[in-house]
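# can't give you the sequence, but here's the structure:
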């Protein structure tokens, strides 16, 4: 496992990381989470991603309990959380990045995680109803008070990220360091085109999510929706049109030959392809069993094998079906 700087910061994160979205509090309890995190740790992972909204706070509770049982030195690992949607009802606790919500939300997350601070905190979506200067000041103060070390954004458009950075720079405040966008072989435009000026201008780092396109790039949906898969979950049925797309699944079938030639699976190839992008600091993976974690982490061995010839083969197969 290699370690990369998070944007222009001095913080180093493992090129592959482990996240709790979908699984923690829904498919996994503390024991299962601890086993998966231990498997990731053994593979060299040092970054564990979370969010307030995941399982309405339960995901943070599970990760916090698992980390307490694992008892790793705090300086050895990186933990994140994210704020925007909120988990309680009220005019200042839902779909906002106002100062009142943010300063309360971080205290709630730290309590659930059983931590004194988180390493990374994200504004989980942009808030058109709160002035960006209010949000930047709140995130600056959160860091100044020692409750977080770095802050960033998730699924913000480039214009909004630039506005936040330029305001922070003007007033010498803590500026956003990283963005967490979806990025995979079928979802590429934002990372590869929209954000391109931000890498050069601000040194924006990326902690990308959904490298397997919600499981489509594993190949498991080529013959329908298997029982026990993400697509079979009632609350994930909105993904079915994407997961069962005929052209995309045919492309996945063609990728199998490329993966085989490189000595890996289609899933490992898809993860490695994301990490092959030099702008990506870390690729967040997910799993519900330790065996899945171990298999995903083998993708690290494929990254150096993705030479120009392999990348062209992948490009020729996937570019025609890349939706965004």
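Cool, got the structure. This structure is a prediction, so every number in the text was calculated from the model and none was measured.
# contacts, neighbours, all on C-alpha from now
Fine.
# quick one: the strands in the stretch 101-250 of the chain?
118-123, 148-153, 178-179, 205-208 (DSSP state E, counting those that start in this stretch).
# How far does the third one sit from its chain's centre?
In terms of C-alpha atoms, centre = their mean, to the nearest Å, the gap separating the centre of strand 178-179 from the centre of its chain is 10 Å.
# Adding distance to residue 164 and mean neighbour count, write the strands of the stretch 101-250 of the chain out as a markdown table.
Written out in a markdown table, the entries for those read as follows (distance: least, C-alpha to C-alpha, whole Å; neighbours: other C-alpha atoms under 10 Å):
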| stretch | distance to residue 164 | mean neighbour count |
| --- | --- | --- |
| strand 118-123 | 11 | 24 |
| strand 148-153 | 10 | 23 |
| strand 178-179 | 12 | 28 |
| strand 205-208 | 15 | 26 |
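# can you put the ones you listed in CSV and add distance to residue 64?
Below are those laid out as CSV (distance: least, C-alpha to C-alpha, whole Å):
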stretch, distance to residue 64
strand 118-123, 11
strand 148-153, 16
strand 178-179, 23
strand 205-208, 21
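# of those, which approaches residue 13 most closely?
Across these, the minimum distance to residue 13, taken as C-alpha to C-alpha, is reached by strand 205-208, at 9.3 Å.
# quick one, what contacts residue 164?
For residue 164, the contact set (C-alpha atoms under 8 Å, 6 or more residues apart in numbering) comprises 132, 133, 136, 175, 176.
# how much space between residue 144 and residue 137?
For residue 144, the distance to residue 137 equals 10 Å [C-alpha to C-alpha, to the nearest Å].
# So these two - more neighbours on which side?
Using other C-alpha atoms under 10 Å, the more surrounded residue of residue 144 and residue 137 is residue 137, with 20 against 13.
# The more buried one touches residue 173, doesn't it?
Yes - between residue 137 and residue 173 there is a contact at 7.3 Å, judged by C-alpha atoms under 8 Å.
# The structure to be compared is supplied as follows:
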């Protein structure tokens, strides 16, 4: 698998990241182990988690697998903080540094490679929130720092503050939802990230699973849309406008002799500013289908057609 620099930093990451949001709930330890081994054997390095994923179980499973199955030095471990267990946002220095220590304890690690602010907390001064990033990097508990789910102006403000004084930890990443069904970040977040030198880490790059084409004729049993804890997550992408985009992806896939999944993932992977889409899978078999997208580069005419068909529906500029 090819690697890219994360933004303007020196950190190299695989151009596909492994998401672990299902680990500890829909994906048990054995399936998680199979996923991680397959991902690393394919040349993948970036593994993304968060302290609130399944009450910390995602981090616990990842930490165990890093000790038992794969070489820790070959994995770029990314985690996030700023959401309390009860769902409240908390960007205070007190909460963030305690959360980082708890993450390190759950994973039994001395440091994480990338620590991201999971959400923007409007109730805490941004300079206080960002001071936690400085402390984390200066103390060696994190190698790099970034943000997640920040609006364009928030990315720009955070990055400018960090650049304003020598010694502050630069913002090297911005993780947000981005796919053919969700292009809104192109209005302001993408330009802000490009200007700031922050690499984009698209989450839900397969449109919450809809771009695989599995929902074209209904909701399959066992799919995310059929699960009570994911139904509301998938539902927004089951309307007629999204269906039109999915059909275009399917048509492109048929012409290329590839899967709709591969086409959708290759499209977002090669968008400006993208370092690595972060794709999660419930099973190792699903991950295998994701990994097959690595060798696909979309012809320019197909890329342009997908740009056009997804542009009007999403309101992207």
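Everything's here; your move. Here the structure is a predicted model, which is why all the values come from computation and not from measurement.
# Tabulate the contacts of residue 164 of structure 1 in TSV, adding columns for distance to residue 95 of structure 1 and neighbour count.
Rendered in TSV, the data for these read as follows (distance: C-alpha to C-alpha, whole Å; neighbours: other C-alpha atoms under 10 Å):
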residue	distance to residue 95 of structure 1	neighbour count
132	14	21
133	17	16
136	16	26
175	22	22
176	20	27
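# Just the ones of the residues you listed in helices?
Restricting the contacts of residue 164 of structure 1 to those inside helices, with DSSP state H as the criterion, leaves 132, 133, 136.
# any idea how far the residue nearest the centre of structure 1 lies from residue 295 of structure 1?
If you average the C-alpha coordinates of structure 1 and look for the closest C-alpha using C-alpha atoms, centre = their mean, you land on residue 209, 3.6 Å from that point. Residue 209 of structure 1 is 17 Å from residue 295 of structure 1, where distance means C-alpha to C-alpha.
# what about the helices in the stretch 51-200 of structure 2?
Counting by DSSP state H, counting those that start in this stretch, one finds helices in the stretch 51-200 of structure 2 at the ranges 57-68, 93-107, 126-138, 152-163, 189-196.
# is it possible to export those to TSV including distance to residue 25 of structure 2?
Output for those, formatted as TSV (distance: least, C-alpha to C-alpha, whole Å):
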stretch	distance to residue 25 of structure 2
helix 57-68	8
helix 93-107	17
helix 126-138	29
helix 152-163	31
helix 189-196	31
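# Could you grab the helix/strand/coil label for residue 17 of structure 1?
For residue 17 of structure 1, the reduced secondary structure class is strand; criterion used: DSSP: H, G, I helix; E, B strand; the rest coil.
# Thought residue 283 was touching it, still the case?
Yes - using C-alpha under 8 Å as the test, residue 17 of structure 1 is close enough to residue 283 to be in contact (5.9 Å).
# pull the longest helix from structure 1.
helix 246-262.
# Where does that one end up in structure 2?
Residues 240-256 of structure 2 are where helix 246-262 of structure 1 lands when matched by TM-score structural alignment.
# And stretch 207-226 of structure 1, by the same measure?
Using TM-score structural alignment, stretch 207-226 of structure 1 corresponds to residues 201-220 of structure 2.
# Show me the contact partners of the matching stretch.
In contact with stretch 201-220 of structure 2 (C-alpha under 8 Å, 6+ apart) are residues 173-182, 224-226, 233-234, 237-238, 243, 246-247, 249-250, 259-261, 264-265, 268, 274-280.
# Show the buried residues in those residues.
173-182, 224-225, 234, 237-238, 243, 246, 249-250, 259-261, 264-265, 268, 274-280 (16 or more other C-alpha atoms under 10 Å).
# Over which residues of structure 2 does stretch 97-111 of structure 1 lie when aligned?
With the alignment judged by TM-score structural alignment, the segment of structure 2 matched to stretch 97-111 of structure 1 spans residues 91-105.
# list the buried ones in the matching stretch?
For stretch 91-105 of structure 2, the neighbour count (16+ other C-alpha under 10 Å) marks 91, 92, 93, 95, 96, 97, 99, 100, 103, 104 as buried.
# do stretch 24-32 of structure 2 as well
Residues of stretch 24-32 of structure 2 classed as buried: 24, 27, 28, 29, 31, 32 (neighbour count, 16+ other C-alpha under 10 Å).
# can you check stretch 290-297 of structure 1 too?
By neighbour count with 16+ other C-alpha under 10 Å, stretch 290-297 of structure 1 contains the buried residues 290, 293, 294, 296, 297.
# how about CSV for these, with secondary structure and distance to residue 309 of structure 1 added?
Output for those, formatted as CSV (DSSP: H, G, I helix; E, B strand; the rest coil; distance: C-alpha to C-alpha, whole Å):
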residue, secondary structure, distance to residue 309 of structure 1
290, helix, 33
293, helix, 28
294, helix, 27
296, helix, 23
297, helix, 23
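# show me the residues around residue 131 of structure 2 that make contact.
Under the criterion of C-alpha under 8 Å, 6+ apart, the contact list for residue 131 of structure 2 reads residue 93.
# Please report the distance of it from residue 192 of structure 2.
Remark: distance between residue 131 of structure 2 and residue 192 of structure 2 (C-alpha to C-alpha) = 21 Å.
# Burial check on the closest residue to residue 90 of structure 2 other than its chain neighbours, number of neighbours?
Spatially, and ignoring its direct neighbours in sequence, residue 90 of structure 2 is nearest to residue 82 (5.0 Å; C-alpha to C-alpha, 6 or more residues apart in numbering). Using other C-alpha under 10 Å, the number of residues around residue 82 of structure 2 comes to 28.
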